[in-house]
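1. the sequence and its predicted three-dimensional model are supplied below.
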Amino acid sequence: MTYSTSNRYQEGTADPQMPTSPLSNCPVEYIHMIDGQFTVKMSPVEFLRYIDQKQNEELLLKSLVSLPGWLMGRCFEAERAENRAKNRSSTLLPCTETIGHKNERAYILTLGPFSNDTQLDFWRMVWQSNCKCVVMLTALREGDKKKCMQYWPEESGECGPFFIIIRNSEQFNNYVVRQMIIRKKEETRRLVHFQMTSWGDAKRHMKIDTLLQLRTSVNSITFGDAAPIIIHSGPGISRIGTYISLDILLRQGSGDNIIDIIDTVVKLRSQRAYILNARKEHQFLLRALKVGFSPNQDGAAEETKDDESEEDLYVNAQGKGDIYYEDGEEVVLWMNTVGPYHNRQETYSYFSLPFCAGPKESIGHYHETLGEALQGTELEFSGLDIDFKGEVKKTEYCSVELTQDKFEAFVYAVKNHYWYQMYIDDLPIWGIVGEISDSGEDFYVWTHKKFDIGYNGKQIVDVNLTSEAKKKLSPGAKISFSYEVHFTPSKIKYEKRFDKYLDPNFFQHRIHWFSIFNSFMMVIFLVGLVSMILMRTLRKDYARYSKEEDLDDMEKDLGDEYGWKQVHGDVFRPASNALLFSSLIGTGYHIAVVTMCVIIFSILGDLYTERGSLLSTAIFVYAATSPVNGYFGGSLYARMGGKVWIKQMMVGAFMLPLAVCGTAFFINFIAIYYHASRAIPFGTMVAVTCICIFVILPLTLVGTVLGRNLAGQPNYPCRVNAVPRPIPEKKWFMEPSVIIVLGGILPFGSIFIEMYFIFTSFWAYKIYYVYGFMLLVFVILTIVTVCVTIVCTYFLLNAEDYRWQWTSFSAAASTAGYVYLYSFYYFFFKTKMYGFFQTTFYFGYMALFSLALGIMCGTFGYIGTSYFVRKIYSTVKID
């Protein structure tokens, strides 16, 4: 059965055994005594008084249960051959259109899509009905049962002729609201998608409150809109019936002050067979109506479980908030950047397009922090007059006459799906510049901005933007821009105001949890395997070496001597190019400490809620922990007998900063050529240079001096031979180059799922906030890397190859090579990036990320292997 709202899907002759009038066969018990009057109608107050008596509730439930389940004509469309494979039920129509209260709007009741064919039918139905709102009353899976397929993309994707974009996803209490954009050819429409993630029952009052809250949110979106609301659950219709009947009856009670439960259910069944057919559904409906009509219930359940008043919430927020406004105080609207939707990092100043500013006098330039400047934040005053709690009706603030250049600039922006970003009270807002007509020949720009600002006490806790009034672009036309502002009280706590920008359904998806569990099991397996193999193998080695020690020199067969003991005189020989090696190890220690500190600070301080704070924190921590680099790099260089320690200290201090600055400056030249906001200001360059010279270098020097004096003396368990031992030939898979290539596979396997989430948060429109997951993955990566490199080193030494330092480092560092290869896959198959600037930016910074990851993993591998090597050679008697 195809999805459609056309009447032809309800054709058929009426069944002669079915009642022709919904109430013609209603038995007498459907009519109840209220205040001495027989009636099926009652006011909300009468309903509350009536339903408080248990026997009345049972009588009403009995009447509802005894209603006929089928009160509509037969349908034959589902029996057509092309529709049979699409039917999820033999008794339920895939789609039915029903009438709401006073016929002012319709609902489209449908079953959840379950295949690619029905997914396409669903989006076609959304488009044909010009639907603005979809209500999904189920999770994708509940328990072990699949209820519905995920018919929307994670970020953006195609379904037949439709291209769907997820603009924003906001998590509430047991439901999610997704702002979507649907494009077909050049026409663009907006859709709000509500998904109930947990369905309640009559025994759990909070679930009823949540359903009422969902209904209020849906009605606030669809108020005054004649387009139908599409409602679906999984394969059934019980939840749909509960929601629709609750909505209709609450509307009856608030609008007419009269409700008729029996008539409402009968009318619904005359349009949708077997809807609201079970006793538990009727009981849930009655209890939900009782909550909805209660005097302390305004129809909008709160977003918190506590019955806190607005003043209580204000007091709770006041202790944690930062910015407070007095009534009438100025609220600044900052315009940030504009750029192509698919190229998140390709951004330009908002006024680089021929937008015009408001008439209000400028309050001065916004001074960016170091992190904001490096990330391309470029805030400019909008010129719009907004006062706290001050309502602004639709007001024209400026106009632009489209010259040929301005016309072409707007057309280029609309063709490339330009988006812009603004800030009010540090809360981000996004909007789209314009749209293209179906023919692809006409271009439109949105000219009206409607701001809905929620406040809690004296603080702003929510901001929303609605773009309206699109105007056709043409050379010489005059485009007028306007805005309006509405303030509404909100119960959102100030410290929770950023939660709407997070996407728990994405980051806390079961796949994420499964990947963590899978990596954890890999750790257990590897640790157990390494322990078992090495303990058994080393025990045999020790036994063999002990037996050889008991033999006289004449009894020994030198040809039988083999294994890792034979290289005891060379195993602690300094690594080749000791200066570079020690600098890499010191830098690896430094990166590991910075990573751990930033993760912990992010867990404790929610750094993701402030612009540029994460990058600023990383720079500060990197500079402050520079002694770590000098201590471990300088001490290792001293133990290896290095003489030019000042040179080693300079290399260690500037190795990573020079790589980062070199790449950043190269990309900066491209950004300057493109006039992009990512171009780093000269003052920021000077600031970074000063940090390197006057902070990082002196602190690295302090660490180097301490390391050379406290841990710079070699204390190896074996004496190093004066003449290096020749390395015998070995099988090809024992060669260091092969070990290096294979060494990074398992560590990469333990983190590649997390790489997807990290990449998506940086290169797409997601905010990474699950730093607890990142900390756990960091620990797992460390353990897996150490285990793998210990095994690789054991095989290398057993082949009598003592070049373990560089091999252990490189085998662990090869993980970064696989990450960089994965970045190519992600770029070509998971994004729609294009253009020279965005491509250079992506692969340039992915190379830096992979370099830092490789140095850190290489250091982990060397640390674990160094301890292992020292341990096994300290327990063997060496002549």
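-> The structure has been received and is ready for your questions.
2. from here on, contacts and neighbour counts on C-alpha atoms
-> OK.
3. just give me the longest helix of the protein.
-> Longest helix of the chain, by residue count under DSSP state H: helix 510-550.
4. what's the first helix or strand after that one?
-> From helix 510-550 onward toward the C-terminus, using DSSP states H and E, the following helix or strand is helix 578-605.
5. how far away from the center of its chain is that next one?
-> Here helix 578-605 is found 26 Å from its chain centre; the criterion is CA atoms, centre = their mean, to the nearest Å.
6. list the buried residues for the helix or strand that comes right after it?
-> Once helix 578-605 ends, the next helix or strand along the chain (criterion: DSSP H and E) is helix 613-624. For helix 613-624, a neighbour-count test (16 or more other CA atoms under 10 Å) marks 613-619, 621-623 as buried.
7. what's the neighbour count on residue 431?
-> By the measure other CA atoms under 10 Å, the count of residues near residue 431 is 18.
8. so it is in contact with residue 468, correct?
-> No. Residue 431 is beyond contact range of residue 468, at 10.5 Å (criterion: CA atoms under 8 Å).
9. list the buried residues of the host helix or strand of residue 668.
-> Using DSSP H and E, residue 668 maps to helix 645-674. For helix 645-674, the buried set under the neighbour-count rule, 16+ other CA under 10 Å, comprises 645, 648-649, 651-654, 656, 660-661, 663-664, 667-668, 670-671.
10. counting by contacts, list what that helix packs against.
-> Contacts defined by 3 or more CA pairs under 8 Å, 6 or more residues apart in numbering; DSSP states H and E place helix 645-674 against helix 578-605, helix 626-639, helix 697-711, helix 836-874.
11. please compare the first structure with the one that follows:
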Amino acid sequence: MKTRAKPVWRLVLSFIALRSCAAFYLPGLAPVSFCEEGTSGDECQSTIQLFVNRLDSVESVLPYEYDVFDFCQDAEEKRPSENLGQVLFGERIETSPYKFNFNKNLTCEKVCTRTYDISAKDDKKKLDFLKSGMQLNYQHHWIIDNMPVTWCYNSAFNKKNMYYLFNHVDIMITYHSGATEGWKGARLVGATLEPKSIKHEDENKLTCDGPPMEIPNEFTSNTKVTYSYSVKFVVSLWFTLMCAFGDILLGNDQVNGLSQEESGWKQVHGDVFRPPRKGMLLSVFLGQGTQIFIMTFTTLFLACLGFLSPANRGALMTCAVVLWVLLGTPAGYVSARLYKTFGGEKWKTNVLLTALLCPGIVFADFFLMNLILWVEGSSAAIPFGTLVAILALWFGISMPLTFIGAYFGFKKPQPVRTNQIPRQIPEQSFFTKPIPGIIMGGILPFGCIFIQLFFILNSIWSHQMYYMFGFLFLVFIILLITCSEATILLCYFHLCAEDYHWWWRSFLTSGFTAVYLFIYAVHYFFSKLQIVGAASTILYFGYTMIMVLIFFLFTGEWRTKYSPSTYGIVLSEFHIAWP
């Protein structure tokens, strides 16, 4: 009877959940209602503003602002306030001359006309820059009601020595009416456009049915370009998302314990805490890795909850930078405590390296890439004032917090003493030597993420929107577990071979995943991208090296304790795991 009743209770609970399911809006992401002209008020508005962002290309890493290509500009141009994340990512959002009223269809409306005189040097330069943008397939990024505008076109033009300019767009906006939902007006649910090339014979009487707008390779006469648009509103079906309960059944498999030999790792208990070579550098790496790990975990967790939605542009990068600045205390604590465990006495050098070494490498690389963007005149170049603000956050907040953490870390006593005479390490087989173990250790963690890595690289370099933060957070947890288990297993094999030099090996085993990340990035560059030019190539690999360094510190830092009750050995902090 109990077995049959259980599904009934689940059905009842699911029904209650469906009836009590309610939606909520995150701060800054509340929907905007629109209504027809003449009926607007506090609850809805009638004017729809189309925003334009930077232009970028899959063949070039250099983005440019919308105005650089001499497109039609808004007479009352306004730029929404940009947060730190938008500035670092090179977001350049501004208003456009495309403005229309809700539910008012328009056909072949004129935006502006641009005239280019072949005798004017500036006009010829503008057209040459426009043609170079066509050659590199630079693409627009438009925004309506904080939604990206999707577009598709038919490339049926193939005339030689001729450029075809898309000077007309057909915009279709889908909306859902609130008449049956209890709120006034309507809400936009999608926006698509189809660009077209149309030569307007008479700019005062547009018909939008002429031949394509052609720009010759060599200018022989003055060129006139008239930009136009049409807009159509369509009612969309509203698909309601429903809440539901689901049961996740976890099967616990019982694993028989393996018999342990009375030799091997038990004989090196007096040497496992022997300080490693370059202990200063290892402690600095682990401190920085802790800082990056907490920052990444918190950022992804907030993004998974929806607080860092892609609609809230720049929020992800802003959150990551702010968290990194505020997490200097854990970095200083971990680095100082490990360094004291290694018997180090140069605590000032340790703290300064923790606060300056890895961030300094990242900032130097980032600054060099920004210089290239400045020279190339790209819109992604970070303003000098923003760089000064980042330095102020680094030296004014992060560094003092690192010193505070180091103060508490140096107060902790050394956990375990070591033998006075180091134990002799026997001859090792090929698989227990450091290099083969480190190379093999990074394969499994990389295998967990390489599919998701493809979508992340597409989001960064192919300019696609990334939404799957819930799945990314799950992959992140799987990566942590895989790094821990792979490192524990290989480290156990090394100890069974009576090799107690495990400090650096445990860090590099999972940290070697970053090498596979770099190899995959190189493969992605040559197989998926069509980037041309020395500047774009340098920018790609420059930013890739920053990602590789951060990933190296993060994966190398993550580790799990061995359980003393399981292995019968006093290794309270065996795997560099610090509480």
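-> Looks like it arrived, so ask away. Since this is a predicted model, take the numbers as computed values, not measurements.
12. follow-up on the earlier one: how far apart are the helix holding residue 668 of structure 1 and its match in structure 2?
-> Helix 645-674 of structure 1, aligned to structure 2 and superposed, deviates on average by 2.0 Å (mean CA distance after the TM-score superposition for structure 1).
13. equivalent range in structure 2 for that helix?
-> Aligning helix 645-674 of structure 1 against structure 2 (TM-score structural alignment) gives residues 347-376.
14. how far is the matching stretch from where the chain is centred?
-> 20 Å.
15. what's the answer for stretch 807-825 of structure 1, then?
-> 25 Å.
16. for residue 154 of structure 2, give its distance to residue 194 of structure 2.
-> Distance of residue 154 of structure 2 to residue 194 of structure 2, given as CA to CA, to the nearest Å: 9 Å.
17. compare those two (neighbour count), which wins?
-> For residue 154 of structure 2 and residue 194, the more surrounded residue by other CA under 10 Å is residue 194, and the numbers stand at 17 against 8.
18. spit out the contact partners of that one.
-> Taking CA atoms under 8 Å, 6 or more residues apart in numbering, we find residue 194 of structure 2 in contact with 151-153, 169-171.
19. endpoints of stretch 83-92 of structure 2, how far apart?
-> Start-to-end span of stretch 83-92 of structure 2 (CA to CA) is 11 Å.
20. tally of neighbours for whatever residue of structure 2 lines up with residue 746 of structure 1?
-> With TM-score structural alignment defining the correspondence, residue 746 of structure 1 maps onto residue 444 in structure 2. Per other CA under 10 Å, the neighbour tally for residue 444 of structure 2 reads 16.
21. which helix or which strand is home to residue 444 of structure 2?
-> Per DSSP H and E: residue 444 of structure 2 is located in helix 443-461.
22. list the buried residues of that helix.
-> Residues of helix 443-461 of structure 2 classed as buried: 443-446, 448-449, 453, 456-458, 461 (neighbour count, 16+ other CA under 10 Å).
23. what two of these are the furthest from one another?
-> Using CA to CA, the two most remote members of the buried residues of helix 443-461 of structure 2 are 444 and 461, lying 25.6 Å apart.
24. what's the match for residue 399 of structure 2 in structure 1?
-> Checking with TM-score structural alignment, residue 399 of structure 2 has residue 697 as its match.
25. against residue 665 of structure 1, how distant is its match?
-> From residue 697 of structure 1 over to residue 665 of structure 1 the distance is 21 Å, taken as CA to CA.
26. got it, and residue 522 of structure 1?
-> Noted for residue 522 of structure 1: a distance of 40 Å to residue 665 of structure 1, by CA to CA.
27. list the residues that contact the aligned partner of residue 839 of structure 1 in structure 2.
-> Counting by TM-score structural alignment, residue 839 of structure 1 lines up with residue 537 in structure 2. By CA under 8 Å, 6+ apart, the residues touching residue 537 of structure 2 are 61, 531.
28. do you know how far residue 537 of structure 2 is from residue 136 of structure 2?
-> 14 Å.
29. need the contact list for the residue nearest to the match of residue 746 of structure 1 when sequence neighbours are not counted.
-> Nearest residue to residue 444 of structure 2, sequence neighbours excluded (CA to CA, 6 or more residues apart in numbering): residue 482, at 6.9 Å. Neighbour list for residue 482 of structure 2: 444-445, 448 [criterion: CA under 8 Å, 6+ apart].
30. confirm that residue 726 of structure 1 sits in a strand.
-> No. Residue 726 of structure 1 is assigned coil when assessed by DSSP: H, G, I helix; E, B strand; the rest coil, not a strand.
31. returning to that earlier point: export the buried residues of helix 443-461 of structure 2 as CSV, with columns for distance to residue 330 of structure 2.
-> Below are the buried residues of helix 443-461 of structure 2 laid out as CSV (distance: CA to CA, whole Å):
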residue, distance to residue 330 of structure 2
443, 29
444, 28
445, 25
446, 27
448, 28
449, 27
453, 28
456, 28
457, 30
458, 33
461, 33
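32. quick check, nearest of the residues you listed to residue 132 of structure 2?
-> residue 461 (19.6 Å).
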